[in-house]
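J.: Sequence plus predicted model, see below.
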Amino acid sequence: MNTVTTRPVRAFVALGSNLSDPEAQVSLAFGELDTLPSTRLIAHSSLYRSAPWGYSDQPDFINAVAEIETRLEPGRLLEMLLDIEHRFGRVREFLNAPRVLDLDLLLYNGLIHHEHGLTLPHPRMHERAFVLLPLTEIAPECVIPGHGRAASHLAACAGQELQRLPQIRSTTETLLQAVG
């Protein structure tokens, strides 16, 4: 099985955390995405605070979306995302459980794909404000294959409250300020 494409493709990854300093976990995960082989981070959204989904007896989540350019095939990319989760300490106790880090492959170059463990586009992304709002922040014209423009689904998510957090400084900016 080939794990690398000949041309880079555009993909979007949702990030979420609600344990062990969630803002830091998501911020560090942006950097991890940029270190994947044959992959570079193009953009990332602001961080958003949202109520838990599915299982409510847990802390609020910090969510974001990253845009990457990659030559990795979707299955290989998903494997590497799961590896990052594992290295961050992700434990899958039960459905919608609290987590240190959650990385979901949302979109991969407009591909519609379904096999065990990987469905593209992500099957419920068009129903979740914590995905749609950060996604449309960095890609306002983004289209979800089979569902249309991502922004057109935001109105249906009006009851899902999200709080945009103040911009975070990059690690480089923080280090430069500390030194200078």
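T.: Ah, there it is.
J.: Every contact and neighbour count from this point should use C-alpha atoms.
T.: Noted.
J.: Strands of the chain, start to end?
T.: Counting by DSSP state E, the chain has these strands, from start to end: 4-17, 39-44, 48-50, 61-72, 102-108, 113-115, 118-120, 143-144, 148-149, 162-164.
J.: quick check: angle from the fifth one to strand 4-17?
T.: What it means is strand 102-108. Between strand 102-108 and strand 4-17, the angle formed by their directions is 140 degrees, by axes from the mean of the first three to the mean of the last three CA atoms, to 10 degrees.
J.: sorry, back to before: with mean neighbour count as new columns, can the strands of the chain be given to me in JSON lines?
T.: Compiled in JSON lines, the strands of the chain are given as follows (neighbours: other CA atoms under 10 Å):
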{"stretch": "strand 4-17", "mean neighbour count": "19"}
{"stretch": "strand 39-44", "mean neighbour count": "18"}
{"stretch": "strand 48-50", "mean neighbour count": "21"}
{"stretch": "strand 61-72", "mean neighbour count": "25"}
{"stretch": "strand 102-108", "mean neighbour count": "23"}
{"stretch": "strand 113-115", "mean neighbour count": "11"}
{"stretch": "strand 118-120", "mean neighbour count": "17"}
{"stretch": "strand 143-144", "mean neighbour count": "18"}
{"stretch": "strand 148-149", "mean neighbour count": "14"}
{"stretch": "strand 162-164", "mean neighbour count": "16"}
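J.: this is the other structure I want to compare:
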Amino acid sequence: MHAVLALGANVGHRAATLRAAVDALTATDGITVDAVSTFVESAPVGAVPDQPDFLNAVALVTTTLGPHELLAAAHAVEAALGLDRSTKVPDGPRPIDVDVVAYGDVELDEDGLVLPHPRAHERAFVLGPWLELDPHARLPQGPVADLLARVAP
């Protein structure tokens, strides 16, 4: 199955952390990293003011893992790189974030996993890097190119 992962970091050595996350994903059984976008900087989104900008990327992967297994692998990468999910502040600063944005054409909302990611269509820092890797990418809301045109400044 093809999947789209979004990576972001705004604490510590952001670029090194993103590269380490890609390496960790590559080393995970059942995941093949097919492509990684250019790293892009973005302002924080959400209710937590006064935090550093994020460095973001998108990775296209092929996986034999199911969607929940892929999410567990993403969480394992986060933990290995210093994210403590038990103390993570929603929309707050973090050393790494690895989100499952899409898992093929699967749509689901169960057990802590919503696919596609419920806010991906609103986030230029996901849409832009994804479009760079796949100009034909789509979400249920429409082509990624069209969605990016709506949200990009």
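T.: Good, I have the coordinates. Note that this is a predicted model, so its numbers are computed, not measured.
J.: re the thing from before, relative to residue 29 of the first structure, which of the strands of the first structure is closest?
T.: Using CA to CA as the criterion, the shortest distance between residue 29 of the first structure and the strands of the first structure is 7.8 Å, found for strand 4-17.
J.: now for that closest one, which elements pack on it?
T.: Helices and strands in packing contact with strand 4-17 of the first structure are listed as helix 22-34, strand 61-72, strand 102-108; criterion 3 or more CA pairs under 8 Å, 6 or more residues apart in numbering; DSSP states H and E.
J.: rewinding a little: could you export the strands of the first structure to TSV, including columns for distance to residue 84 of the first structure?
T.: What follows is the strands of the first structure, written out as TSV (distance: least, CA to CA, whole Å):
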stretch	distance to residue 84 of the first structure
strand 4-17	11
strand 39-44	14
strand 48-50	21
strand 61-72	14
strand 102-108	8
strand 113-115	21
strand 118-120	17
strand 143-144	25
strand 148-149	29
strand 162-164	25
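J.: Centre of the second structure to the edge, which residue is at the far end?
T.: Of all residues in the second structure, residue 50 sits farthest from the chain's C-alpha centroid, using CA atoms, centre = their mean; the distance is 22.2 Å.
J.: And the residue mapped onto that residue from the first structure, how close does it get to residue 96 of the first structure?
T.: In the first structure, the residue paired with residue 50 of the second structure is residue 57, using TM-score structural alignment. When distances are taken as CA to CA, to the nearest Å, residue 57 of the first structure and residue 96 of the first structure turn out to be 10 Å apart.
J.: returning to that earlier point: any idea how far the residue farthest from the centre of the second structure is from residue 13 of the second structure?
T.: 18 Å.
J.: Kindly report the same for residue 49 of the second structure.
T.: On the measure of CA to CA, residue 49 of the second structure and residue 13 of the second structure end up 20 Å apart.
J.: who's in contact with residue 108 of the first structure?
T.: Under the criterion of CA atoms under 8 Å, 6 or more residues apart in numbering, the neighbours of residue 108 of the first structure are 9, 10, 11, 12, 74, 120, 121.
J.: Residue in the second structure paired with it?
T.: In the second structure, the position corresponding to residue 108 of the first structure is occupied by residue 103, as judged by TM-score structural alignment.
J.: same deal with residue 98 of the first structure?
T.: Under the alignment by TM-score structural alignment, residue 98 of the first structure pairs with residue 93 in the second structure.
J.: again with residue 13 of the first structure
T.: In the superposition onto the second structure, residue 13 of the first structure corresponds to residue 5 when matched by TM-score structural alignment.
J.: ok, now how distant is that match from residue 30 of the second structure?
T.: Here the distance between residue 5 of the second structure and residue 30 of the second structure works out to 14 Å (CA to CA).
J.: What of residue 4 of the second structure?
T.: As judged by CA to CA, residue 4 of the second structure and residue 30 of the second structure stand 14 Å apart.
J.: Give the closest residue to residue 113 of the first structure in space, chain neighbours not counted.
T.: Of all residues beyond its chain neighbours, the one nearest residue 113 of the first structure is residue 120 (4.9 Å), with distances taken as CA to CA, 6 or more residues apart in numbering.
J.: No further queries at this time; thank you.
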